[in-house]
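J.: Predicted coordinates and the sequence they were generated for:
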Amino acid sequence: MKAVVLNRFGGPEELRLDQVDRPEPGPGQVRLRVRAVGVNPFDAKVREGAMESVFTTPLPTILGIEVAGEVDAVGPDVTGLSIGDEVLGWSDTGAYAEHALATTVARKPAGLSWEHAVTLPVAVETTDRALRLLGVKAGETLLVNGAAGGVGTMAVQLGVLAGLRVVGTAGPANQEHVAALGATPTTYGDGLVERVRAVAPDGVDAVFDVAGKGVLPAAIELRGGTDRIVTIADAPAAAELGVVFTGGPQERSAERLAELAELAAKGELLTTVAATFPLTEVAEAHRLVAGGHGRGKVVLTA
């Protein structure tokens, strides 16, 4: 099968389309004919080698955590899924490929496209994990740094659904988008502390840093300390400043994913696709993700 293989760490040009063996499902796994793959900033950091201090990635490797596709083989001990089922979930083997193995998947609602389905797995799990770590409660104010991207869009909406008042940072072009999600928007950059205090004069109860961009000192100033700040984007600064960093899917729930996929199919949860690329243009997809100013998810189609 065709797959995008990373043989050495470096720039987007290190991602090469190659022929590899098609994987066979083991116990509890299904094999998917991949239709769409989510491209995440995490993928770019792994490709660069920037995550080696947190965990090691044996090379060569195939990137890609979130996947949507059709079941085309079923391993032992799998129940409730059959060949031909359309699903979305988390890949066990790397999803930048024509086929991928997966253990945790949910059925894709008929009204949800492949591209929009694949925006959900990482954003849902990451947001739920961050909100648990932050211990937020209805009525509190949450600052989401990077509110227009794939995870940020989900964080704003799930925060609002949980009864939080959300303040979201984004670039100037995405202020109306963030407001439409239900957040109070403001911009990145110098003067952030003053801008946030202007729109949230009673302070912020928690900070979820999705985008990095050196925001943690401002978050600490807003919180008056390092308590109730979580970042998924700046591990080095988190370690230096004593802020919680959380990375990588930890509590994958097919049930939760299915619940939110149904809301997305009904139009009650907004999913946003920034751009789609074929596997042959994976380097361009990574360049776009690395820019950090997109609205929604960058998607590969296979």
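T.: Noted; the coordinates are in hand. Residues are numbered from 1 along each chain as shown.
J.: When you work out contacts or count neighbours from here on, use the C-alpha atoms and nothing else.
T.: Fine.
J.: okay but residue 287 is in contact with residue 12, surely?
T.: Yes - under the contact definition of Cα atoms under 8 Å, residue 287 touches residue 12, with a separation of 6.7 Å.
J.: ok, the two, which is more surrounded?
T.: residue 12 (18 against 14; other Cα atoms under 10 Å).
J.: putting a second one here so we can go through both:
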Amino acid sequence: MQAIVLEDFGTPERLLVRHDLSTPPAPGVGEVTVKVLATALNPIDNKVRTGSIANVIGASLPMVLGWDLAGEVIETGAGVTRVAVGDFVVAMSAQAATGIGTWAELVKLPEDLVTAAPVSTTVAEAASIPLAAVTALQAVDKLGPRNDRALLLVSGILGAVGRYVAELAALNGWEVVGLVRDISKVPPGYGFTTVDAACAPLFDAAVDTAGVTEIAQAVVDGGDIVSLVPTALPRVERGIRLHQSFVEENVRHLAEIVNLVDNKELSTRVHAVYPFSAVVDAVTAFEAGGQIGKTILVPDHIYYA
């Protein structure tokens, strides 16, 4: 079985493409085996790879990275009722906690992490969805009911999570403005008003996906900030409430996202697709930044340029 294996913490070159890994054991009760057709790169993968969060992760070396997958169910264990062999599915696996990574040809997962894939997307687009969109949904949920509040500032709106936060909040009735480092990088027709500096307190709430510690200065007295970056929390005063959001595996949330994608209420964006064998190039480019859309990895035998 082909898989991308991290054998030691460090640079992208520490990621080795191996073809000699054993296939997963047959799925047990409540488990499924998925043939991975596409998976995705996420910032958490870089943090795990470098060892910067080695003291808080549950996985141990050597390990397979990856949180997202789109693929086909090829085997089910006893008691599985929600999916069947042949189903096209998506899943999110909290690799840093569980050690179950998705950068492999075959992945065995609990059934309750797997849901039907969107029918309106490509395989690569489907693989781009799970972690980013579920993270965003759970963050937006922490804003609570909109009530009479209207104006929301979202940092990192050009990133996958920031984009989903903006789209989901807009669906909930918020007027969204994006905060970016360089406004010249915003593509034409991106769909949201953007600013490149935190301003006077105009916003009823903010969602910080990029670790902008000064974002609180743009929030009104008594407003709310949801932070997704625990290492760079905003400095709050004036009665501003700070909420931290940490993504959790939740197949109900993932299924809700899939439905919104198929209803054309959420978008998907893919920047580039690489074969597993080019993972060092993919990760190096991803770390360089400046990409709009997700970086996707696919097993070599199904990759086509």
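T.: Received the coordinates, thanks. Model, not experiment: these values are computed from the prediction.
J.: Return the residues in contact with residue 228 of structure 1.
T.: 133, 134, 135, 205, 206, 207 (Cα atoms under 8 Å, 6 or more residues apart in numbering).
J.: In structure 2, which of those residues still touch?
T.: With both residues aligned by TM-score structural alignment, their matches' Cα atoms under 8 Å, the contacts of the contacts of residue 228 of structure 1 that structure 2 also has are 134, 205, 206, 207.
J.: Spit out the contact partners of the second one.
T.: Each residue near residue 205 of structure 1 by Cα under 8 Å, 6+ apart is listed here: 136, 140, 141, 142, 223, 228.
J.: what separates the first one from residue 165 of structure 1, distance-wise?
T.: Distance of residue 136 of structure 1 to residue 165 of structure 1, computed by Cα to Cα, to the nearest Å: 11 Å.
J.: And residue 265 of structure 1? What does it align with in structure 2?
T.: Using TM-score structural alignment, the equivalent of residue 265 of structure 1 in structure 2 is residue 262.
J.: What is the neighbour count of its match?
T.: Neighbourhood size, residue 262 of structure 2 [other Cα under 10 Å]: 15.
J.: ok, now the one 10 residues further on?
T.: When neighbours are defined as other Cα under 10 Å, residue 272 of structure 2 has 16 of them.
J.: Kindly indicate whether it is helix, strand or coil.
T.: strand (DSSP: H, G, I helix; E, B strand; the rest coil).
J.: how near is it to residue 281 of structure 2?
T.: For residue 272 of structure 2, the distance to residue 281 of structure 2 - Cα to Cα - is 11 Å.
J.: picking that back up, now the buried members of the kept ones among the contacts of residue 228 of structure 1.
T.: 134, 205, 206, 207 (16 or more other Cα atoms under 10 Å).
J.: Among the residues you listed, which are located in helices?
T.: Among those, DSSP state H puts residue 134 in helices.
J.: and which of the buried ones among the kept ones among the contacts of residue 228 of structure 1 is nearest residue 55 of structure 1?
T.: residue 134 (23.7 Å; Cα to Cα).
J.: What does residue 226 of structure 2 correspond to in structure 1?
T.: Per TM-score structural alignment, residue 226 of structure 2 is aligned with residue 230.
J.: and its match, what helix or strand is that in?
T.: Secondary structure from DSSP states H and E places residue 230 of structure 1 in strand 229-231.
J.: ranges for the strands of the stretch 201-305 of structure 2?
T.: For the stretch 201-305 of structure 2, applying DSSP state E, counting those that start in this stretch gives strands covering 203-208, 219-227, 241-244, 270-275, 294-298.
J.: any chance of these in JSON lines, with distance to residue 63 of structure 2 too?
T.: Listed next are the strands of the stretch 201-305 of structure 2 as JSON lines, based on distance: least, Cα to Cα, whole Å:
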{"stretch": "strand 203-208", "distance to residue 63 of structure 2": "30"}
{"stretch": "strand 219-227", "distance to residue 63 of structure 2": "29"}
{"stretch": "strand 241-244", "distance to residue 63 of structure 2": "28"}
{"stretch": "strand 270-275", "distance to residue 63 of structure 2": "19"}
{"stretch": "strand 294-298", "distance to residue 63 of structure 2": "17"}
